[in-house]
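**Student:** What would the 3D arrangement of this be:
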Amino acid sequence: MPRIRKTDNTPEETTPVMAADRVYEAIYAAVLDHRLAPGSRLREEELASTFAVSRTLVRQALHRLAQDGVIVLRPNRGAQVPEPTRRDGEHVFDARRVIECEVVRRIAGKLSAEQMSELRGLVAAEDRAVHSGNRQEAIRLSGEFHLRLAQMSGNPIFVRVLDELLPTTSLLMALYKAPGEAMCVAHSHGLLLQTLEEGPGAAAATEMRRHLNEIEQSLSQPVTKAALSLDEIFKGPSKSAV
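**Tutor:** Next up, the predicted model:
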């Protein structure tokens, strides 16, 4: 899988590369599941203390995150989680509709029994997370579902572009989606699975477009959230295994 993966935040690395990877993964996951709010400042010294690594390794992780569009690096201001506008959201969902509608059009009716079983497992796990109130896990599984569809298309460019769009999508959810709503609805993913299994591709593309339109239309007014310290975000009880 691309970057959405589990991290345990324990300093057991044997190399600097592994330590920088841990910082990268933890920040990426915190952005994706909304623990790091849009606009959050990421200070090297504070991150180094939080993760018990050097500022050099933190800097390496931050540069990678900036290259992947997860954060922004501004001269004399340091690292910050982006604050996408509604106009940015229009561009993101335009791109997702182009890519993901084509993805499902190609794979509808062509997935193996093992692939369908894997996708059903993700949808079922997402549904359990939603009903148990585990928002962070639901968001992680939702992103994994969309990425797995792209991977099953066999086009690595689709995967790479979607992987870069998901963090911005999550930031848009954090800014404009009403609290208590999941990033995607597992029921909608279930409908997608039906069209993928039965085909034809045109029906699957129509369902994906409807699904993405539903997410975009759920964005409303900016949502204000309480700021948390980095220790609370990365070490506090609210952190899930994402």
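**Student:** CA atoms for contacts and neighbours, from now on please.
**Tutor:** Fine.
**Student:** show me where the chain has strands.
**Tutor:** Along the chain, the stretches classed as strands by DSSP state E are 41-42, 72-74, 78-80.
**Student:** which helices and strands does the second one pack with?
**Tutor:** For strand 72-74, the packing partners by 3 or more Cα pairs under 8 Å, 6 or more residues apart in numbering; DSSP states H and E come out as helix 55-67, strand 78-80.
**Student:** how about the ones you listed, which one is nearest residue 193?
**Tutor:** Residue 193 lies closest, by Cα to Cα, to one member of these: helix 55-67, at 32.2 Å.
**Student:** Alongside the first, I'd like the structure of this one:
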Amino acid sequence: SVTPVRDAILQLAKEQALVLKTPRDIRVPQLTEAQFIEIRTLRLALEGTGAEQAAAHITPKMLEQIEENIRQNRLAIDEKNLREALRLNSEFHLFLAQAARIPLLTQFIGSLWMRAGPLIAQAYAHFSVQMAIEHHEEVFAALQQRDASAARQAIQSDILDGSETMLAFIAIDQ
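**Tutor:** Take a look at the predicted model:
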């Protein structure tokens, strides 16, 4: 049935993850530097809050899931499987938001990732950058210690370090 597909496309357009030029011309929008910085600013605030809250609510099972995500991501990076590494990276960030147990926060962060995701994938592919997940390991260690401040700092460092690659790509692409 066409309706579920159309509904999904309309929802993505509503969240500005797609642009509908005509019914047959659907595109992924190109982010400007200003738009990316706006998304980064929101991610710093929202994901920082999410990491703090996750430190207060994390369970042993959630810690196991995060640890497994990091293990799989390290393997994907070692195997130079960029697509899988990027998927696991976004999964890590969204799982951290879910661990905060604030559904609206998770929804907002997911929406920001939908808008920035294509740019992140293009930039890493263009530069053939070795993805680093050291900050993910720092987040994990902070969560184990239930250190909200360290969790916030680690996730924000991850976002800021990654944004340098994105900004360099935007500068080349525009």
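**Student:** still on that earlier bit, okay, the helices and strands packed on strand 72-74 of structure 1 in CSV with mean neighbour count and distance to residue 97 of structure 1 next?
**Tutor:** Below are these laid out as CSV (neighbours: other Cα atoms under 10 Å; distance: least, Cα to Cα, whole Å):
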stretch, mean neighbour count, distance to residue 97 of structure 1
helix 55-67, 19, 23
strand 78-80, 19, 28
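**Student:** Throw the ones you listed into TSV and include distance to residue 222 of structure 1, thanks.
**Tutor:** Conversion of those to TSV gives the following (distance: least, Cα to Cα, whole Å):
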stretch	distance to residue 222 of structure 1
helix 55-67	24
strand 78-80	18
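**Student:** what's the closest of these to residue 115 of structure 1?
**Tutor:** helix 55-67 (30.5 Å).
**Student:** contacting residues around the closest one?
**Tutor:** Here helix 55-67 of structure 1 makes contact (Cα atoms under 8 Å, 6 or more residues apart in numbering) with 16, 19-21, 23-24, 28, 44-45, 47-48, 71-73, 79.
**Student:** Out of those residues, which end up buried?
**Tutor:** 19-21, 23-24, 28, 44, 47-48, 71-73, 79 (16 or more other Cα atoms under 10 Å).
**Student:** out of those, which are inside helices?
**Tutor:** Among these, the residues falling in helices (DSSP state H) are 19, 20, 21, 23, 24, 28, 44, 47, 48.
**Student:** neighbours of the equivalent of residue 145 of structure 1 over in structure 2, just the number please.
**Tutor:** Using TM-score structural alignment, the partner of residue 145 of structure 1 in structure 2 is residue 92. Residues near residue 92 of structure 2, counting by other Cα atoms under 10 Å, number 20.
**Student:** what do you get for the one 5 residues further on?
**Tutor:** Under the neighbour criterion other Cα under 10 Å, residue 97 of structure 2 is assigned a count of 28.
**Student:** Hmm, it is touching residue 48, no?
**Tutor:** No. Between residue 97 of structure 2 and residue 48 there is no contact under Cα atoms under 8 Å: 9.3 Å.
**Student:** quick one: residue 23 of structure 1 from residue 90 of structure 1, how far?
**Tutor:** Remark: distance between residue 23 of structure 1 and residue 90 of structure 1 (Cα to Cα, to the nearest Å) = 30 Å.
**Student:** what does residue 140 of structure 1 give?
**Tutor:** Taken as Cα to Cα, the span from residue 140 of structure 1 to residue 90 of structure 1 is 22 Å.
**Student:** mind checking what residue 115 of structure 1 lines up with in structure 2?
**Tutor:** Per TM-score structural alignment, residue 115 of structure 1 is aligned with residue 62.
**Student:** I meant residue 204 of structure 1, not that one.
**Tutor:** By TM-score structural alignment, residue 204 of structure 1 lines up with residue 151.
**Student:** Can you name the residues that contact that match?
**Tutor:** Taking Cα under 8 Å, 6+ apart, we find residue 151 of structure 2 in contact with 48, 51, 52, 55, 138, 139, 140, 142, 143.
**Student:** Considering those, which are maintained in structure 1?
**Tutor:** Of these, the ones still in contact in structure 1 (both residues aligned by TM-score structural alignment, their matches' Cα atoms under 8 Å) are 48, 51, 52, 55, 139, 142, 143.
**Student:** wait, the fourth one sits on residue 148?
**Tutor:** Okay, so that is residue 55 of structure 2. Yes. Shown here, residue 55 of structure 2 and residue 148 form a contact pair, counting by Cα under 8 Å, at 5.2 Å.
**Student:** which one of those two has more residues nearby?
**Tutor:** Applying other Cα under 10 Å to residue 55 of structure 2 and residue 148 shows that residue 55 carries more neighbours, namely 25 against 21.
**Student:** Tell me how many other residues crowd the match of residue 115 of structure 1.
**Tutor:** 17.
**Student:** Which residue is the nearest non-sequential neighbour of it?
**Tutor:** residue 99 (7.2 Å; Cα to Cα, 6 or more residues apart in numbering).
**Student:** where's residue 224 of structure 1 relative to residue 17 of structure 1, distance?
**Tutor:** 36 Å.
**Student:** Can you say which of the helices and strands packed on strand 72-74 of structure 1 is nearest to residue 125 of structure 1?
**Tutor:** helix 55-67 (27.9 Å).
**Student:** ok, of the contacts of residue 151 of structure 2, which one's closest to residue 68 of structure 2?
**Tutor:** Residue 68 of structure 2 has its nearest neighbour among the contacts of residue 151 of structure 2 in residue 140, at 10.8 Å by Cα to Cα.
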